[in-house]
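# coordinates only, sequence not included:
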């Protein structure tokens, strides 16, 4: 789940946005039961109930699958603590309140948590229709200033760059129309990744720009679309680099070094399964930086 998107935005803007968080919606256990033996100790995993492709209550999200692989490597029973609220709220409302113990898929070194060693690295991608023959690989590509609508995730580096290339004003009404003109200033509002892909497919947008894990599944399922990694050469208006690639880790509560160490060992053990899950999802992977 895109739990670190506002942290990326905070790095850009110099402030971390706060949001109102709501109570838990319930617990669900995943993984095979152990019969005839002592029960396995639980690994309580913070998870969003409705945030595909990351997580869903039927465990169909790729982060659900990664969590189960890691729990198995630890010799623990995965127990998903599901919330109906977006994963962006998981740290303050769930992890910090000890309703669960680990969050899957956080930017490495997210200051709100103690992160594990990174287990994959990926970045933002451009999504286009193959029949449009748009060769866009960088935010510095002049073609970006000429294409039609561009759909981006709110609060992301892509939204920052849309403003940087002077395409925000002529896309703003279009972007807000995709969320019923709700304002992300007062509540968490995000364009669903499958809707972003649908806009490109239907011709409503020439270009979608999103974090690869959010959108790769839907692009892979559509032979008429193509996914192109964004070159890591974007710069803010002040000349500072705006990263397009991020190491992904698991997060535990600050100070929980014991669980951090156990997860680090399990991540090494489960690496083949994790890589297979990510590749099946269609997420383009690059070498971990940290």
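Happy to help now that I have it. All values derive from a computational prediction rather than experimental measurement.
# use CA for all of it now, contacts and neighbours both
OK.
# show me where the stretch 151-290 of the chain has helices.
Taking DSSP state H, counting those that start in this stretch to define them, one finds helices in the stretch 151-290 of the chain at 157-164, 169-177, 193-202, 212-220, 257-269, 271-281.
# name the element residue 135 belongs to?
Per DSSP states H and E, residue 135 falls between elements, in no helix or strand.
# on that earlier part again, residue 103: which of the helices of the stretch 151-290 of the chain is closest?
Among those, the nearest to residue 103 by CA to CA is helix 257-269 (11.1 Å).
# look at the residue nearest to residue 72 when sequence neighbours are not counted and give its secondary structure.
Excluding its sequence neighbours, the residue lying closest to residue 72 (CA to CA, 6 or more residues apart in numbering) is residue 78, at 7.8 Å. Look at residue 78: counting by DSSP: H, G, I helix; E, B strand; the rest coil, its state is strand.
# wait, what's in contact with residue 78?
Counting by CA atoms under 8 Å, 6 or more residues apart in numbering, residue 78 touches 29, 30, 31, 42, 43, 44, 45, 67, 68, 71, 72.
# dropping in the other structure now:
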């Protein structure tokens, strides 16, 4: 499996990227005529998307559809190996129409589609349960200042092939890592379980993962297990923890890409409010 920016971020279930594909540019013209915004989303990937419409990307897609005065339709598929092949690149049976036309969350630089301008930038974060001996940890550096015996006793959950692993390697904590894989093969499992279950239940002392996921499930933790979220700041050592998130259409569908770009630009106040509502650790966007 080729490691891409998406796999490095680890925020969407890690696609298995095979190749980019070109497609005709008439798809958006048809969409404009029938006034339907067709999005490709994961049905069980909170805080980003969920079949019940409660995810951040669900809400933004609905916002865009409302502004266009269009109907919103979904194609649901778990965001793991085969996601793009079975959604953005898949046609309906006995039809030339694609199942969906817009993937609502990809990293800038994603090469399996034509990307929009970014609509937010976030960073990795760590989380721990308050009152369990880590309350003095307010930055990642604070964790490194713990005495050696305490550090060696930590159980730190992290997803493989992500910046979290790089950080643990750099600071001699790889032996404390409890590894997780994004692609479990079980569509009922979700990335946030590492916080929602394993951290809350005491199986882990610390979780390091994509900030929007960590922050959302920490925000929704039970009162008896209050959690603290510690975002990673920019790192002078060259390790990267922050990423800009965009949307993607099929290669060649510039008309839809431009329409979504315009909506992202005109919806900045609403998007910012949603990011705050979901507790997303925000990093200032890179200048154009």
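Received, thanks. Note that the structure is a prediction, hence the values are computed from the model and not measured.
# and the TM-score between these chains?
Overlay of the two chains. TM-score (TM-score structural alignment, normalised by the length of the second structure): 0.75; 249 aligned residues with a CA RMSD of 3.1 Å.
# counterpart of the residue nearest to residue 72 of the first structure over in the second structure?
Alignment note (TM-score structural alignment): residue 78 of the first structure maps to residue 72 of the second structure.
# how near is that match to residue 34 of the second structure?
As for residue 72 of the second structure, its distance to residue 34 of the second structure is 11 Å (criterion: CA to CA, to the nearest Å).
# and residue 263 of the second structure, by the same measure?
Residue 263 of the second structure is 19 Å from residue 34 of the second structure, by CA to CA.
# neighbour count for these two, which is higher?
Set residue 263 of the second structure next to residue 34 and count neighbours by other CA atoms under 10 Å: residue 263 wins out with 17 against 11.
# pretty sure the more buried one is touching residue 64, no?
Yes: Residue 263 of the second structure is in contact with residue 64 according to CA atoms under 8 Å; the separation is 6.5 Å.
# okay, and the common contacts of those two?
Among the neighbours of residue 263 of the second structure, none is also in contact with residue 64 (CA under 8 Å, 6+ apart).
# could I get the helices of the stretch 151-290 of the first structure as JSON lines with distance to residue 122 of the first structure?
Shown next, in JSON lines, are those (distance: least, CA to CA, whole Å):
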{"stretch": "helix 157-164", "distance to residue 122 of the first structure": "14"}
{"stretch": "helix 169-177", "distance to residue 122 of the first structure": "25"}
{"stretch": "helix 193-202", "distance to residue 122 of the first structure": "17"}
{"stretch": "helix 212-220", "distance to residue 122 of the first structure": "7"}
{"stretch": "helix 257-269", "distance to residue 122 of the first structure": "17"}
{"stretch": "helix 271-281", "distance to residue 122 of the first structure": "10"}
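# which of those helices sits most buried?
Here the criterion is mean neighbour count by mean count of other CA atoms under 10 Å, and of the helices of the stretch 151-290 of the first structure the winner is helix 212-220, at a mean of 23.
# what helices or strands is it leaning on?
strand 120-129, helix 193-202, strand 225-229, helix 271-281 (3 or more CA pairs under 8 Å, 6 or more residues apart in numbering; DSSP states H and E).
# as TSV, these with distance to residue 94 of the first structure would be great.
Compiled in TSV, those are given as follows (distance: least, CA to CA, whole Å):
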stretch	distance to residue 94 of the first structure
strand 120-129	24
helix 193-202	24
strand 225-229	33
helix 271-281	24
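# out of those, nearest to residue 158 of the first structure?
Nearest to residue 158 of the first structure among those is strand 120-129; the distance by CA to CA comes to 8.1 Å.
# any idea how far the closest one is from the chain center?
When C-alpha coordinates are averaged (CA atoms, centre = their mean, to the nearest Å), strand 120-129 of the first structure and its chain have centres 11 Å apart.
# cool, stretch 10-19 of the first structure as well?
Per CA atoms, centre = their mean, the displacement of stretch 10-19 of the first structure from the mean C-alpha position of its chain is 17 Å.
# residues in contact with residue 163 of the first structure?
Contacts of residue 163 of the first structure (CA under 8 Å, 6+ apart): residue 169.
# got the end-to-end distance for stretch 271-290 of the first structure?
OK, stretch 271-290 of the first structure end separation, CA to CA: 16 Å.
# count of neighbours near residue 233 of the first structure?
Quick note: residue 233 of the first structure (other CA under 10 Å) scores 12 neighbours.
# and it? What does it align with in the second structure?
Match for residue 233 of the first structure (TM-score structural alignment): residue 235.
# wait, what's in contact with the nearest residue to its match once chain neighbours are set aside?
Nearest residue to residue 235 of the second structure in three dimensions, chain neighbours excluded: residue 241, at 7.8 Å (CA to CA, 6+ apart). By CA under 8 Å, 6+ apart, residue 241 of the second structure lies in contact with 123, 124, 163, 232, 233, 234, 235.
# looking at the helices of the stretch 151-290 of the first structure, which is closest to residue 9 of the first structure?
helix 157-164 (6.5 Å).
# the inter-axis angle of that closest one versus strand 120-129?
Relative orientation of helix 157-164 of the first structure versus strand 120-129 (axes from the mean of the first three to the mean of the last three CA atoms, to 10 degrees): 50 degrees.
# Provide the aligned range in the second structure for helix 157-164 of the first structure.
The aligned range for helix 157-164 of the first structure is 163-170, by TM-score structural alignment.
# mean shift of that stretch relative to the first structure?
With the two structures superposed, stretch 163-170 of the second structure lies on average 2.1 Å from its match in the first structure, counting by mean CA distance after the TM-score superposition for the first structure.
# run the chain-centre distance for that stretch.
Averaging C-alpha positions (CA atoms, centre = their mean) puts stretch 163-170 of the second structure 19 Å from its chain's average.
# and stretch 124-144 of the first structure, by the same measure?
In terms of CA atoms, centre = their mean, the centre of stretch 124-144 of the first structure is found 21 Å from the chain centre.
# same check, this time on stretch 218-229 of the second structure
Here stretch 218-229 of the second structure is found 20 Å from its chain centre; the criterion is CA atoms, centre = their mean.
# what residues of it count as buried?
For stretch 218-229 of the second structure, burial by neighbour count (16 or more other CA atoms under 10 Å) applies to 218, 221, 225, 227, 228, 229.
# could you dump these into TSV with distance to residue 245 of the second structure added?
Listed next are those as TSV, based on distance: CA to CA, whole Å:
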residue	distance to residue 245 of the second structure
218	21
221	25
225	30
227	25
228	24
229	20
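# and residue 70 of the first structure, what does it touch?
Taking CA under 8 Å, 6+ apart, one finds 263, 266, 267, 270 in contact with residue 70 of the first structure.
# switch to 7 Å and redo it
With contacts defined as CA atoms under 7 Å, 6 or more residues apart in numbering, residue 70 of the first structure is in contact with 266, 267, 270.
# any idea how far it is from residue 88 of the first structure?
22 Å.
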